[in-house]
Structure formats: structure tokens, C-alpha cells
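Asker: Requesting a structural model of the entry that follows:
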Amino acid sequence: MKKLLLFLFLCPLLAIGQQKTSDEDQIKAVILKTFSAMKSVDSVALKSCFTEKAVLQISQIRPEGNIVREVPIANFVKNVMTRKAGDMDERVLSWGPILVDHEIATAWVPYEFYLNGKFTHKGVDAFILVKIGEEYKIQTLLYNMQK
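Answerer: Modelled structure (predicted):
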């Protein structure tokens, strides 16, 4: 009887853990799909990673102070499409925390960026994602760049 009660108590907790893992896997997949679409210069795949009103922001420290530039997603996609396949290679260095609450999530992703096979910078991508239907899409991508 004790084992049955323990089993009934733990089942919901196990289901929650499995859902979180599934969400984390989906979040990692959309981030990796974004990087892959950049590398392969695939505009359809790249656009599919973002919501319609997604925001891309770049934080840069300058002598006059920190600035944050905002780039429309359409401009970002257009810029990627000016490259040749393989020119852009963004690599995940590690997976930082991924936090999920119902339909929203955040992911902290340290990265390195290579252009034409040469290291240009590294930094952190801070993603805010929203679950639309059964899939996560990027709503906000804020990143910084360090030489």
C-alpha cells in the first residue's frame, strides 16, 4: 500500500519533469535551427524561428557608453541572405539556464561567431521565447559581442 501511495504521489512530479525536458529540448532545437538556417542561408527556415513581431537587439559597449541597437527581423534575415552558405557559423559554447513558465521561456546561450571560417567575436545570446501552438518561437533576441 505504501508503495502504491508513493507511486501515485510521484507520478505527477515525474510528468512535470518530463514536460520541462521536452520544453527545453524544443527550445534548444529552435535555437540550433536558427544557427543552422544562418549557416545554410535558408530564409524560410530562419523566418520560421521567429514570431511575426520578434525583436533583435544588440548591446555594445562603446567609449561613450553602452548602446543597444534594434534591428528589425526582416533586416536581419535580409542581411543573412546576402551571405554564401557556410559564411556565417554561430556555435553554442554551452547551454546556460533555460527557464520555462507555461507558454514563455528564456534561454541564456554563450556563443562564438565565425565569419568565413575566422573567429570574429563571442558573447551571450539571451533569448525570450513564446510557445505558439505546439512550438517555441523567438520573440526577443538580445546579444552582446566581445572580441
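
Asker: When you work out contacts or count neighbours from here on, use the C-alpha atoms and nothing else.
Answerer: OK.

Asker: Show the contacting residues for Lys122.
Answerer: Neighbouring residues of Lys122 by C-alpha atoms under 8 Å, 6 or more residues apart in numbering: Pro110, Tyr111, Glu112, Phe113, Asn144, Met145, Gln146, Lys147.

Asker: Filter the residues you listed down to the ones in strands?
Answerer: Pro110, Tyr111, Glu112, Phe113, Asn144 (DSSP state E).

Asker: run this one through as well so I can compare:
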Amino acid sequence: MRQLFIILFFGFSVSISAQEKTPNDSEQGKQIKQSISVFFDGLQTADTLKIQTVCHKEMKLQSIMEKNAIGTLSFETNEEFYKSIATLPKNLKIEERLLSYKIQIDGSMAQVWTPYEFYVNDKLSHIGTNSFTLLLENNVWKIVHIIDTRRKK
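Answerer: Presented below is the predicted three-dimensional model:
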């Protein structure tokens, strides 16, 4: 009887903890996803003003280009990034499809991991993972750092 009680208690405890909300499902998680969504909506439409609404003024951008299992790190300033987006040819269609979100939150800091596929004119260009660091500033989650990997599929 005691063993049955322990098994039922353990099963009930696991069931309750499995029903707890994850950071992805929380209200803050939804707000973080919204900031990232605004960023990519602006990227897709080449709207740098829209992008800047969810980016910290001191945002850092880095990329790791992978070829033959060797990574090369590159840096881009905010100004370079915004200029590259603003000067995209009008006939160039870009789309970054985020495959999932893994969100971790500690107070006013969040870390988000998003595997993605990147398309140019509806053709798969490359794949990788984004890692975002965000800061909650004036009730808006602002992107302060992006580092991504890029590799051919």
C-alpha cells in the first residue's frame, strides 16, 4: 500500500510540474516573440525604422559562417546592418523562417535560441541558428545582441 501511495504521489507531482508554463508560453515569452517577430517583419520589408523599434541603440551583431566544419566569426555594426537592409534591391525577396523558440528569462534579461531557414527569392539559401539576447527596457523587449550560425544545407 505504501509503495502504491509513493507511485501515485510521484506521478501526480510529475503531472503537475509538466503542466507548468514554460518561458515560451508565459506573457513575457509572448512579448519577447513579438519583438523578434517585429524584427523579422522589418527585415523582410526592408523597414529599418520598424527594426529599430525593437533593437537597443547599442545592439551588437555577429555571425559565424560555417564551411567544412570550420567557423569564421564576422562582426557588423548597427549602421552597417541598417544600411545593408535599406539598400536591398526592391526585387529581392528575403524571408527567415524561424523553426522554433527556446526562451530563457531572468528578470529583465532574456536569451532566445531560434533555429532557422533563410530563403532568397523563395529558394533556400542557408540554415543556422540565431541566439538573441534581449533587455526589458521601458516595457519593451529590446534586442541587444544577435549572433547566428550560417551554413549551406
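
Asker: thinking again about what came up before, tell me which of the ones in strands among the contacts of Lys122 of structure 1 is nearest to Glu24 of structure 1?
Answerer: Pro110 (16.1 Å; C-alpha to C-alpha).

Asker: Quick check: end-to-end length of stretch 67-76 of structure 1?
Answerer: Taking C-alpha to C-alpha, to the nearest Å, stretch 67-76 of structure 1 runs 18 Å from one end to the other.

Asker: got the buried residues for that stretch?
Answerer: Ile73, Ala74 (16 or more other C-alpha atoms under 10 Å).

Asker: for stretch 94-109 of structure 2, same thing?
Answerer: Ile94, Glu95, Glu96, Leu98, Tyr101, Ile103, Gln104, Ile105, Met109.

Asker: Break down structure 1 into its helices, ranges please.
Answerer: For structure 1, the helices defined by DSSP state H occupy 2-40, 43-48, 73-81.

Asker: quick one, the longest one and helix 73-81 angle?
Answerer: Put simply, helix 2-40 of structure 1 runs at 60 degrees to helix 73-81, going by axes from the mean of the first three to the mean of the last three C-alpha atoms, to 10 degrees.

Asker: Give me the distance between helix 2-40 of structure 1 and the centre of its chain.
Answerer: Per C-alpha atoms, centre = their mean, to the nearest Å, the displacement of helix 2-40 of structure 1 from the mean C-alpha position of its chain is 16 Å.

Asker: now swap in the last one and tell me
Answerer: If you compare the mean C-alpha spot of helix 73-81 of structure 1 with that of the full chain, they lie 16 Å apart, counting by C-alpha atoms, centre = their mean.
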